[in-house]
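Undergrad: Got a predicted structure here, sequence first:
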Amino acid sequence: MSRALDKLFKIVEILMATMLGLMILLVFMNVILRYFFNSSITWSEEMARYLFVWIIYIGAIGAMRDNTHLGVDTVIRRLPPVFQKTGYLCGQVLILLLMVLLFQGSWELTLLNVDSKASATNIPLTLIYGIGLITSFCIAVNVLSNCYKALFIPGSLKRLLKMHESEEDMLVETAQSEEEKS
């Protein structure tokens, strides 16, 4: 199951990179057209904006899965181990509640905009607001998985609480975990 998810998230990373490249290309093309030819592609700004929104939401799912979101763990690290688990689980419950609110708000916006289309691209706005549904669901599933691991898998809390001081720490840990898998 873990390898299948790893492959899925590799595809998601490629998709995000493609969307970022497309977004940069659209914006750059528009700048060149405006500067040199005094014209523009009308739909490119809107499309770049929507791609940016999707990149952010999909990136949030990936960051939650990799446990690389910004976090303040100084309080939890100073607590005794029993209370560390409680503090971690309280944080996860808060995230879960926020995802319920995100899902609720995204659902209402999606339903309100079922018949609406974007002005320049004519893309249904349900595609724009629907990403909140996908993100909140995926993060909620991840939170429930983390809670399960923290409660029932010995030693997993230490890995779940591991916040990275720098990107180098994160790269070292990734390399070590890949060596363990092989």
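TA: Thanks, I have the structure now. Residues are numbered from 1 along each chain as shown.

Undergrad: rest of the way, CA atoms for contacts and neighbours
TA: Noted.

Undergrad: Spatially central residue for the protein, please.
TA: Nearest to the geometric centre of the chain sits Ala60, at 1.4 Å (CA atoms, centre = their mean).

Undergrad: helix or strand for that residue, which one?
TA: helix 44-66 (DSSP states H and E).

Undergrad: following that helix, which helix or strand shows up next?
TA: Next element after helix 44-66 (DSSP H and E): helix 74-78.

Undergrad: hmm, who's touching that following helix?
TA: For helix 74-78, contacts defined as CA atoms under 8 Å, 6 or more residues apart in numbering pick out 83-84, 87-88.

Undergrad: Over to stretch 39-49?
TA: When contacts are defined by CA under 8 Å, 6+ apart, stretch 39-49 is touched by residues 22-24, 26-27, 30-31, 33-34, 120-121.

Undergrad: can you check stretch 24-31 too?
TA: 40-41, 44-45, 48.

Undergrad: Now list the buried members of the residues you listed.
TA: 44-45, 48 (16 or more other CA atoms under 10 Å).

Undergrad: Would you enumerate the residues in contact with the closest residue to Gly132 other than its chain neighbours?
TA: Leaving aside its chain neighbours, Gly132 sits nearest to Ser106 (5.3 Å; criterion: CA to CA, 6 or more residues apart in numbering). Applying CA under 8 Å, 6+ apart to Ser106 gives the contacts 129-133.

Undergrad: max-length helix in the protein?
TA: Under DSSP state H, the helix in the chain containing the largest number of residues is helix 2-37.

Undergrad: can you give me the angle that helix makes with helix 44-66?
TA: In terms of direction (axes from the mean of the first three to the mean of the last three CA atoms, to 10 degrees), helix 2-37 departs from helix 44-66 by 160 degrees.

Undergrad: Pasting the second one now:
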Amino acid sequence: MQRFRSLLRNTADGVAAAMLATLFSVFIVQIAARYIFNLPVGWTQEVSATLWLWLVLWGAAFCLRDEDHVKFDLLYQAAPTRWQRLFAMLAAVSIIIAVAGALPAAWDYVDFYKIKRSAVLQVRMKWVFIIYILFSVGLVARYVIGLIAILRDPGAPPSRPLPIPQEPR
């Protein structure tokens, strides 16, 4: 199971790295076209904006570890361990309910964009915004796994409810 988790994490990181490399390459093409050849091209802006959106949401859902996310945890850290576990469970349940509850409306919104196309490349906007659905499903899965880990192991530290994959040696 640990090997499978490591494979998933490495695949997610690889996809993010490929998106970042592509974004950088498109950005360099945009600069060269505009300032070296004096020939601005519109497709580079569309691809850059789309890749940035995908990179941020993909990374937040699948690449960042739980402790890498920004949190305001002054009360959480000051509370005793028993309360920390309760806070972690309440946070997980709240996020699961909110994001899963919003998923049908988010899907309707994304699906609505099948009628609109991007200005230059004529890509259906549904495929640009579908990353939000992947982000939502990934976030729900992450917090369901975290909630199960909290409930299953009462001795686990509540500040790290999500399993941290070990790097292969």
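TA: Nice, I can see it. Predicted model only: the values in this text are computed from it and were never measured.

Undergrad: After superposition, what's the TM-score here?
TA: Laid over one another, the chains give 0.86 as their TM-score (TM-score structural alignment, normalised by the length of the second structure), with 168 aligned residues with a CA RMSD of 2.4 Å.

Undergrad: is it possible to export the contacts of stretch 39-49 of the first structure to TSV including distance to Val12 of the first structure?
TA: Shown next, in TSV, are the contacts of stretch 39-49 of the first structure (distance: CA to CA, whole Å):
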residue	distance to Val12 of the first structure
Leu22	15
Met23	16
Ile24	18
Leu26	21
Val27	22
Asn30	27
Val31	28
Leu33	31
Arg34	33
Ala120	27
Thr121	24
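
Undergrad: Near Tyr76 of the second structure, how many residues? Count them for me, please.
TA: 18 (other CA atoms under 10 Å).

Undergrad: For it, give its distance to Cys63 of the second structure.
TA: Taking CA to CA, to the nearest Å as the measure, Tyr76 of the second structure falls 24 Å from Cys63 of the second structure.

Undergrad: OK, contacts around Val93 of the second structure?
TA: 143, 147.

Undergrad: Wasn't Val114 of the first structure part of a helix?
TA: No. Read with DSSP: H, G, I helix; E, B strand; the rest coil, Val114 of the first structure is coil and lies in no helix.

Undergrad: Give me the aligned partner of it over in the second structure.
TA: In the second structure, the residue paired with Val114 of the first structure according to TM-score structural alignment is Lys114.

Undergrad: How about that match: what's its closest non-neighbour residue?
TA: Spatial nearest neighbour of Lys114 of the second structure, excluding adjacent residues (CA to CA, 6+ apart): Lys126 at 4.9 Å.

Undergrad: Give me the neighbour count for the one you found.
TA: 19.

Undergrad: give me the element the residue nearest to Ala140 of the first structure when sequence neighbours are not counted is part of.
TA: What sits nearest to Ala140 of the first structure in space, not counting adjacent residues and going by CA to CA, 6+ apart, is Leu96, at 5.6 Å. If you go by DSSP H and E, Leu96 of the first structure is part of helix 81-112.

Undergrad: That helix: average distance to aligned residues in the second structure?
TA: In the superposition with the second structure, the average deviation recorded for helix 81-112 of the first structure is 2.1 Å (mean CA distance after the TM-score superposition for the first structure).

Undergrad: do stretch 132-148 of the first structure as well
TA: Its matched residues in the second structure lie on average 0.8 Å from stretch 132-148 of the first structure after superposition (mean CA distance after the TM-score superposition for the first structure).

Undergrad: Closest to Cys138 of the first structure out of the contacts of helix 74-78 of the first structure?
TA: Among the contacts of helix 74-78 of the first structure, Tyr88 lies closest to Cys138 of the first structure (CA to CA), at 19.1 Å.

Undergrad: Count the neighbours of that closest one for me.
TA: Neighbours of Tyr88 of the first structure (other CA under 10 Å): 19.

Undergrad: what do you get for Tyr50 of the first structure?
TA: That count, for Tyr50 of the first structure with other CA under 10 Å as the rule, works out to 18.

Undergrad: What separation do you get for it and Ile61 of the first structure?
TA: The spacing between Tyr50 of the first structure and Ile61 of the first structure, counted by CA to CA, is 17 Å.

Undergrad: go on, Gln92 of the first structure?
TA: Applying CA to CA, the value for Gln92 of the first structure to Ile61 of the first structure is 15 Å.
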